[in-house]
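1. Here is my input, please return the structure:
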Amino acid sequence: MTQFLNRRQTLIAGAAAALAVPAIGPARAQAAKVIRLGVLTDLNGPYAGNTGKGSVVGTRLAAEDFMKAHPDIQVEVIQGDFQNKPDVGLAMARDWIDRQGIDAIVDVPVSSVALAVAGLVTDKDKVALFTGPATATLTGTACGPNHVHWTYDTWSLAAGTGRALVADGGDSWFFITADYAFGHALEGDTANFVRQAGGRVLGTVRTPFPGTTDFSSFLQQAKSSGAKIIGLANAGTDTVNCIKQAAEFGITRRGVRLAGLLFQLSDVHAVGLEAAQGLTLTEAFYWDMNEGTRAFSARVAPQLNGQKPSMIHAGGYSAVAHYLKGVAGLGYDASKASGRAVVDWMKATPTDDALFGQGQVRADGRKIHEMHLFQVKAPGESKHPWDYYKLVRSLPAADAFRPMSEGGCPLVRP
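-> Got it, this is the predicted structure:
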């Protein structure tokens, strides 16, 4: 049995290495100082639209901008598709660190994989910049000295969308939940906000991930519960399929509201404004917020066949830019020697960029910044391509993320 497991692990590592396709920065003279970044992402699965190639593009752009300012340091970027499988993801990350000299791993959109990678980078004293996963456990009981959680988390999504819908009369909920760490965390955090506001959770159903495409029976269960809100504790194409199928069954026409708890720009595009109009959602970034977000999006969209970047794509740029500032600020040799030292620098230095505004990385590794509550426009309100959101309100960083005192992070002193 041990021989079989060892052979299987070897095959997984070999497959992971084959998937790691080089994506090197601009051609330049060979530099003695090299930082290597690995974007561990979903290039072909349900999360590809919100992560995937766009996460690679965001990382590359941050690397290019850094190299212009620091021509003595070369930044190399590789990418890998871990197929949303925890064993493949962890094997790929281990191979990158042990054999390919990766200094920092970026993205990792599946929470169960991110939790495993968090342990790995701590053991190896490397860095993980988690821009794609959602579970707030990464800065709670699973916090660590070598990773940061950048863009959003389940607590911030629940704080935004959950609170807003309960305040608007949605006081009874039924959850359709992706059956893994992310879905469980998103359901749990949202349910807590619903109950704290005086609402009720009437039921929940767990859907296998990945692989579920027909949500009809789950939607019928939700409808039969009598809940005013069907909370979709899933993401990507799972959320898109739920919303499309709910429209086909006429569920929303009967007064039931859908809550896309992790519903992003490319998902709205896939659903279409006719079906998505009126939905409330929480995001950290929108491409049309200000001049800075529009300028970044103008760089990204041509590389994504015209698609505007998601908050996770923007998170890739922002997190990598701050990490590379840490490499320069701490010094190349010290940064190569200890990923933990770079993360300490990142925590000690406030953040400020055009994509997320002012923020900071807290002692628990949580990057905090404003979050924004949006409503999807009706078709007649949209004036040009990708003009999908209207801002309801912005949530201050202090209110948008879980207080450190409530997370249980062992790095935080009582």
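
2. switch to C-alpha atoms for all contacts and neighbour counts from now on
-> Will do.

3. contacting residues for Gly365?
-> Under the criterion of Cα atoms under 8 Å, 6 or more residues apart in numbering, the contact list for Gly365 reads 139, 143-145, 147-149, 347.

4. hmm, try it at 7 Å
-> 139, 143, 147-149 (Cα atoms under 7 Å, 6 or more residues apart in numbering).

5. What separation do you get for it and Ile73?
-> Distance from Gly365 to Ile73, counting by Cα to Cα, to the nearest Å: 26 Å.

6. ok, now Gly198?
-> 55 Å.

7. re earlier: which ones among the contacts of Gly365 are found in strands?
-> Counted as lying in strands by DSSP state E, out of the contacts of Gly365, are 147-149.

8. Next, count neighbours for Thr141.
-> 14 (other Cα atoms under 10 Å).

9. Please tell me I have it right and it contacts Gly408.
-> Yes - using Cα atoms under 7 Å, Thr141 is in contact with Gly408, at 5.2 Å.

10. Same drill for Gly198 and Ile73, tell me which one is more crowded.
-> A count of neighbours by other Cα under 10 Å puts Ile73 above the other of Gly198 and Ile73, at 19 against 11.

11. give me every residue that touches that one.
-> Applying Cα under 7 Å, 6+ apart, the residues contacting Ile73 are 31, 33-34, 67.

12. Can you list the buried residues in stretch 259-274?
-> Using 16 or more other Cα atoms under 10 Å as the test for burial, stretch 259-274 gives 259-273.

13. likewise stretch 50-67?
-> Those would be 50-64, 66-67, for stretch 50-67 by 16+ other Cα under 10 Å.

14. for stretch 196-208, same thing?
-> Buried-residue list, stretch 196-208, by 16+ other Cα under 10 Å: 199-201, 203-204, 206-207.

15. Now show me the structure for the sequence below, then we'll compare the two:
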Amino acid sequence: MDRNPGKGRPIAAATKLAVARCAFAVGILGTAAAQAAITDDVVKIGVLTDMSGTYADFTGQGAVIAARMAIQDFSGDRTVLGKKIELVSADHQNKADVGAERARSWIDRDKVDVITELVTTNVALAVMDVVAQKGKVALISGSASLPITNERCNANTVHWVYDSYGLAAGTAKAVVGSGKKNWYFIAADYAAGAAMMDGAAKVVVASGGKVVGSSKHPFPSSDFSSFLLSAQASKADVIALANGGQDTITAIKQAAEFGIIGSAQTLVPIVLFINDVHALGLQTAQGLTLTEGFYWNRDDKTRAWSRRFYEHAGTMPSMAHAGVYSSVLNYLRAVEKTGSDEAGAVMQYLKSTPIDDGLFKGEIRADGKFAHEMLLLEVKKPAESAEQWDYYHVRAVIPAADSALPLAQSKCPLVRQ
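-> So this is what the prediction gives:
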């Protein structure tokens, strides 16, 4: 206690004022909660993802399982504020028109309040526009495109797990730093491929490297021979793959057949999921450097949750699966705290409250980017793996401040420059 008579009275007064303000704030929150309502007396969550295509292994049914786990962990009786929580899911087929139409139908007919997962950039951007128009929420886990929280941002969307900037900031910077400065890109000919290549190229150049060439391949693709031959002929130190899912797996397998893996040239996938490594096998994937937002074997909390996921899915979770769980869990917490499933109230709460759910820890910024740590990983050699799915060495932890585009560089209209 401060016994200085000259200071005692101001401190007492300040304390009384703080208590009064707190009581006032509590009263306001209580009134707001009492007045708020759950629309249609149900909180309905939609998982819209790739169920059968290129990205199904690291999203697909696993995303539905992750959402179901989040609902169960939030409330054993699957309710929030005494209202039922319902889950629906659908396959967007990696088509923007299919995804947008499903989102409209869910919102207009089925009264869905939030749509999550949304792998594939064109689908994510299309659904973002729908939820913004209709006053609902989108929580994106599987897409990599930076425009989601940059020039195409909106107030109703959160980009939860990773983007092309974070992936490049980790992998490209580390590889250039190791002395491999000349890069050749093989990129999928769609928005996410272009964004990944552009983001990584900027990091390469800023780190003292150089882009010596690039090729674009159709999506999806089963034959990368011509693109790999061009990359080999370039004599680049690094052949970077700016694609995802089955395309990445196929390209890596064919690179091994062409003798690229194990040669003087280094193969670098800009985005790679643990499910991709599992499909490739450690014999083929060993030594690959990559960046992810989540690894099941990082610590006790991630291991405990992941082993539960495995019991349901028969596979360890990808970072996209972990993101669906985290986003749904924190969405429901926001509904509970605000007393409402109204998008504005939920988004305001999410952007004002630090997140720490055992899988991710960070804050959602004004642009809708969930800024959290990313992990720089190296795929283990077969002899280094202690058990199935023990695939990575964690080589570095990339702080949130370095894994997200600086707000000073943002083109998002929600960010005050």
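
16. before we move on, the earlier item: out of the buried residues of stretch 259-274 of structure 1, who's nearest Gly160 of structure 1?
-> Leu261 (9.1 Å; Cα to Cα).

17. Trace the closest one over to structure 2, please.
-> Superposed on structure 2 with TM-score structural alignment, Leu261 of structure 1 falls opposite Ile270.

18. for Thr10 of structure 1, same thing?
-> Match for Thr10 of structure 1 (TM-score structural alignment): no aligned residue.

19. same question, Gly272 of structure 1
-> So, by TM-score structural alignment, Gly272 of structure 1 is matched to Gly281.

20. list the contacts for its match?
-> Listed by Cα under 7 Å, 6+ apart, Gly281 of structure 2 has no contact partners.

21. And the contacts of stretch 225-237 of structure 1?
-> Contacts of stretch 225-237 of structure 1 (Cα under 7 Å, 6+ apart): 46-47, 170-178, 183, 186-187, 202, 222, 239, 256-263, 267.

22. and the residues you listed, which are buried?
-> 46-47, 170-178, 183, 186-187, 222, 239, 256-263, 267.

23. thinking again about what came up before, from the contacts of Ile73 of structure 1, pick the one nearest Arg393 of structure 1.
-> Using Cα to Cα, those come closest to Arg393 of structure 1 at Met67, 36.6 Å.

24. Spatially nearest residue to Asp390 of structure 2, not counting backbone neighbours?
-> Here the nearest residue to Asp390 of structure 2 in space, its sequence neighbours aside, is Asn297; by Cα to Cα, 6 or more residues apart in numbering that works out to 7.0 Å.

25. What about the one you found, how many residues nearby?
-> With other Cα under 10 Å as criterion, Asn297 of structure 2 counts 19.

26. Ok, Tyr180 of structure 1 next?
-> 17.

27. ok, back up a step: from memory the residue nearest to Asp390 of structure 2 sits against Arg303, does it?
-> Yes - contact between Asn297 of structure 2 and Arg303 holds when scored by Cα under 7 Å: they sit 5.3 Å apart.

28. picking up where we left off before, if you look at the buried ones among the contacts of stretch 225-237 of structure 1, which of them are in strands?
-> The strands, defined by DSSP E, take in 172-178, 257-260 from those.

29. need the residues you listed in CSV with distance to Ala378 of structure 1, can you?
-> Listed next are those as CSV, based on distance: Cα to Cα, whole Å:
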residue, distance to Ala378 of structure 1
Ser172, 25
Trp173, 24
Phe174, 25
Phe175, 25
Ile176, 25
Thr177, 27
Ala178, 28
Arg257, 16
Leu258, 16
Ala259, 16
Gly260, 16
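
30. And the residues you listed, which two are furthest apart?
-> Greatest spacing in these, by Cα to Cα: Ser172 and Ala178 (19.8 Å).

31. Just give me the residue closest to the centre of structure 2.
-> Val161 (1.9 Å; Cα atoms, centre = their mean).

32. Looking at structure 1, name the residue matched to that one.
-> Matched to structure 1 by TM-score structural alignment, Val161 of structure 2 sits across from Thr151.

33. go on, Lys44 of structure 2?
-> By TM-score structural alignment, Lys44 of structure 2 lines up with Arg36.

34. how far away is that match from Ile105 of structure 1?
-> Arg36 of structure 1 sits 9 Å away from Ile105 of structure 1, taking Cα to Cα as the criterion.

35. Those two: which is more packed in?
-> A direct count of neighbours by other Cα under 10 Å for Arg36 of structure 1 and Ile105 places Ile105 higher, at 28 against 19.

36. Aligned to the more buried one, what sits in structure 2?
-> In structure 2, Ile105 of structure 1 lands on Ile115 (TM-score structural alignment).

37. Can you give me the neighbour number for the equivalent of Leu324 of structure 1 over in structure 2?
-> Using TM-score structural alignment to pair residues, one finds that Leu324 of structure 1 aligns to Leu332 in structure 2. Neighbours of Leu332 of structure 2 under the rule other Cα under 10 Å: 24.

38. And whichever strand or helix holds Leu332 of structure 2, how far out from the chain middle?
-> Using DSSP states H and E, Leu332 of structure 2 sits within helix 319-338. Distance of helix 319-338 of structure 2 from the chain centroid (Cα atoms, centre = their mean, to the nearest Å) equals 12 Å.

39. Have a look at how far, on average, it is from structure 1.
-> With mean Cα distance after the TM-score superposition for structure 1, helix 319-338 of structure 2 departs from structure 1 by a mean of 0.6 Å once superposed.

40. Which is the succeeding secondary structure element to that helix?
-> helix 343-352.

41. quick one: that next one to structure 1 mean distance?
-> Its matched residues in structure 1 lie on average 1.1 Å from helix 343-352 of structure 2 after superposition (mean Cα distance after the TM-score superposition for structure 1).

42. Give me the range in structure 1 that that helix lines up against.
-> Helix 343-352 of structure 2 maps onto residues 339-348 of structure 1, going by TM-score structural alignment.

43. Against Ser318 of structure 2, how distant is the residue nearest to the centre of structure 2?
-> 11 Å.

44. if we can go back for a sec, quick check: the match of Leu261 of structure 1 vs Ala67 of structure 2, distance?
-> Taking Cα to Cα, one finds Ile270 of structure 2 at 27 Å from Ala67 of structure 2.

45. Let me know the secondary structure of the match of Val161 of structure 2.
-> Secondary structure for Thr151 of structure 1, judged by DSSP: H, G, I helix; E, B strand; the rest coil, is coil.

46. right, and it touches Gly315 too?
-> Yes - the pair Thr151 of structure 1 / Gly315 is scored as a contact, 5.4 Å apart, by Cα under 7 Å.
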